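**Q** sharing a sequence plus its predicted fold:
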Amino acid sequence: MNNKSTSRITQQRQQSHACNALTLYLDNLAPSGRRSMRSLLQQAALLNKWTGPLEQMPWLTLRYAQVAQIRAALRRTDKAPNTINTTLAALRGVLKAGFLSGQYPALEWQRIQTIPRMPGKPLPAGRRLSASEVKRLLKACENDSSHGCRDAAIIALLAYAGLRRSEIASVKVADYSRRSGQLIIREGKGQRQRKLVLPTAARTWLRRWLHERGAGPGPLFCRLTKNGECDYKLRLNGQQVYGLLRRRSRAAGIAPSSPHDLRRTFVTRLLEQGVDVNTARQLAGHEQLQTTALYDRRHLKSQRQALANFRF
């Protein structure tokens, strides 16, 4: 066998190992995390002047100097510290999968571990909605006779129960008890399940939707035909939940809002009403108290009031 053939076989083996490591890493992430990490890995690949599908890129040929250069290149393009650190985490995730499967050298893995995180704390992402904005969203849905009933129920669960958009998409009719108002979240982040007893307002909107939807099994929020009829076999996905809220925000005449903005609103309102932070954590389905604290927007209102009254 000549040198050219040997080199080609070696390259094919490297690509196969890299694909296994990439797949192993991504498959162990939640669907939403998988999408974002793939996007960041794609950016890292472009900075390394790689082209083609992610699965065909030689990830396990990366060494300390290359990863450090990717970090420096992201910094030069003024990427936010959080974006840089998350990109490094994605690269480390792939290389760790290669290391643990015996396909990546231990010494290089140790060196890459020493690459520091980018310091800096970004401004809080997203926003909280006011009570009047939530009411305007629901009113905009009421004015739509085709999809409005379903969308209002979705917005009610986002605002009054703090569900993630992926949780909205995965919940089934059988997960909700009309009698007790209990909703079981079976596919929470990190596969953590939780039970919620919905407040009266959320139950009202759900009752209206279930009356229109019917009691057929399947996803609680299915797709609708142009005539407003339910297709029980097709559930909404997270991106569609995001899109419908953007459309309803425009129709309501409020600033653009996302499902996570309503989740921030839910946590903030709980804390404003005197609920302790650990209970708020449990209701939101967070694992760490620090995560719940990031959703607390009470300080922004206090800061605005302080500056409004400031004078010499």
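**A** Looks like it came in fine.
**Q** contacts, neighbours, all on C-alpha from now
**A** OK.
**Q** can you get me a residue count around residue 299?
**A** Neighbourhood size, residue 299 [other CA atoms under 10 Å]: 10.
**Q** which parts of the longest strand seen in the chain are buried?
**A** For the chain, the longest strand by residue count, based on DSSP state E, is strand 230-235. Buried positions in strand 230-235, judged by neighbour count with 16 or more other CA atoms under 10 Å: 230, 232, 235.
**Q** residue 187: which element?
**A** Using DSSP states H and E, residue 187 sits within no helix or strand.
**Q** here's the one I want to compare it with:
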Amino acid sequence: MTDPADDHFLPHRLQLSSFEGQDTSALAAINNSQPLNPAQSYLIGLSSAASRKTMSSFLNIVAKMLGFSALQSCAWGSLRRHHIRGLLEMLSASGRAPATINTYLSALKGTAREAWMMKLMDTESYQRIQAVRAVRGSRLARGRALAVGEIHALFRCCEEDSACRGPRDAAMLAVMLGCGLRRSEVTDLDYASILLQEQALLVRGKGNKERLAFMPESVWRRIHIWTATIRGEQDGPLFTRIRAGDSVTYERMTPQAVYHILSERRTQSGIDECAPHDLRRTFASMMLDNGEDLITVRDAMGHASVTTTQKYDRRGDERLRRAADKLNF
């Protein structure tokens, strides 16, 4: 039995016409003095630009599945429980992982809540949507932890570079490996983020939460080489762009630039494929391998939950590999 719905706003059959969404800014509606719809109101309430970008993309995809051109034109207030369940089934059939589908569900529930708050959805319909259960199941964790030899190769590649980029890249990669920072956190660092007395970095992470990232001696040394011999002590971004001709600027790098730099250094050093987040996974695995407890690693990484921290542990793969190698037929 389906839920009662004002279906004249929504197609009776969901349309899986396109899964390619484009990022839109919910703030543009405010700047243009346009009324917000529930999805835009939900996006504005998210804590970070990265979250807004991700959820905006997901809601654009959903709007197109429902037969609308974009999230701004979708009649979110007419969503009902059977629409949500149909969307989840279609996302599952498209091969998306359970965790990804549940992120879609979270965005839809948040949008439904805004529709209810704006009196565009009745209480019973809203409650039925909130009662939709998350999809069960899991997939193998993506990414990997770097081996010690690969880490040495990366730093050797940077140290052999006599240009200004060498010390900068070495310091940046050291912060990611030795402090477990996300690439967006790295690019947000300023020179003022260095706390000399604590030998730490003041990091602003997801949810606008600040934490201290204490630097191992090797990280501290590379930061000092970059700032004392090349960058200088001026205010501004800690890691800056370097233009052609080895000209150091005080322009902030982008997260995409971090991705490009690691890709370039990885190729030069001859190690296997890896992404910036793999450096964060390496940090977590090394901390746990050194005997640190999950609570300590969670706090160091800026996670809200230990469950999230556990997903970064890549020691289990190696343990299973060693166990398999002992089998002899």
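**A** Received it, and whenever you're ready, just let me know what you need. Nothing here was measured: the structure is a model prediction, and the numbers come from that model.
**Q** show residues contacting the longest strand of structure 1.
**A** Residues from elsewhere that reach strand 230-235 of structure 1 (CA atoms under 8 Å, 6 or more residues apart in numbering): 169-170, 213, 216-225.
**Q** what subset of those is buried?
**A** Listed as buried from those are 169-170, 213, 218-224; burial here means 16+ other CA under 10 Å.
**Q** re earlier: and the contacts of strand 230-235 of structure 1 as TSV, adding secondary structure?
**A** Putting these into TSV (DSSP: H, G, I helix; E, B strand; the rest coil) gives the following:
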residue	secondary structure
169	helix
170	helix
213	helix
216	coil
217	coil
218	coil
219	strand
220	coil
221	coil
222	strand
223	strand
224	strand
225	coil
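**Q** so which of the residues you listed is the closest to residue 150 of structure 1?
**A** residue 221 (7.1 Å; CA to CA).
**Q** counterpart of that closest one in structure 2?
**A** Residue correspondence to structure 2 (TM-score structural alignment): residue 221 of structure 1 is matched to residue 239.
**Q** next up, the contacts around its match.
**A** Applying CA under 8 Å, 6+ apart, the residues contacting residue 239 of structure 2 are 168, 172, 186-187, 189-190, 252-253.
**Q** would you reformat those as JSON lines and include distance to residue 66 of structure 2?
**A** Output for the contacts of residue 239 of structure 2, formatted as JSON lines (distance: CA to CA, whole Å):
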{"residue": "168", "distance to residue 66 of structure 2": "48"}
{"residue": "172", "distance to residue 66 of structure 2": "44"}
{"residue": "186", "distance to residue 66 of structure 2": "38"}
{"residue": "187", "distance to residue 66 of structure 2": "37"}
{"residue": "189", "distance to residue 66 of structure 2": "41"}
{"residue": "190", "distance to residue 66 of structure 2": "44"}
{"residue": "252", "distance to residue 66 of structure 2": "40"}
{"residue": "253", "distance to residue 66 of structure 2": "38"}
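**Q** mind listing the strands for structure 1?
**A** According to DSSP E, the strands that structure 1 contains are 182-185, 194-197, 222-224, 230-235.
**Q** can you list these in JSON lines and add distance to residue 305 of structure 1?
**A** JSON lines is the format used below for the strands of structure 1 (distance: least, CA to CA, whole Å):
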{"stretch": "strand 182-185", "distance to residue 305 of structure 1": "37"}
{"stretch": "strand 194-197", "distance to residue 305 of structure 1": "34"}
{"stretch": "strand 222-224", "distance to residue 305 of structure 1": "43"}
{"stretch": "strand 230-235", "distance to residue 305 of structure 1": "44"}
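**Q** trace residue 140 of structure 1 over to structure 2, please.
**A** Residue 140 of structure 1 maps onto residue 157 in structure 2, by TM-score structural alignment.
**Q** same check on residue 129 of structure 1?
**A** That one, residue 129 of structure 1, aligns with residue 146 by TM-score structural alignment.
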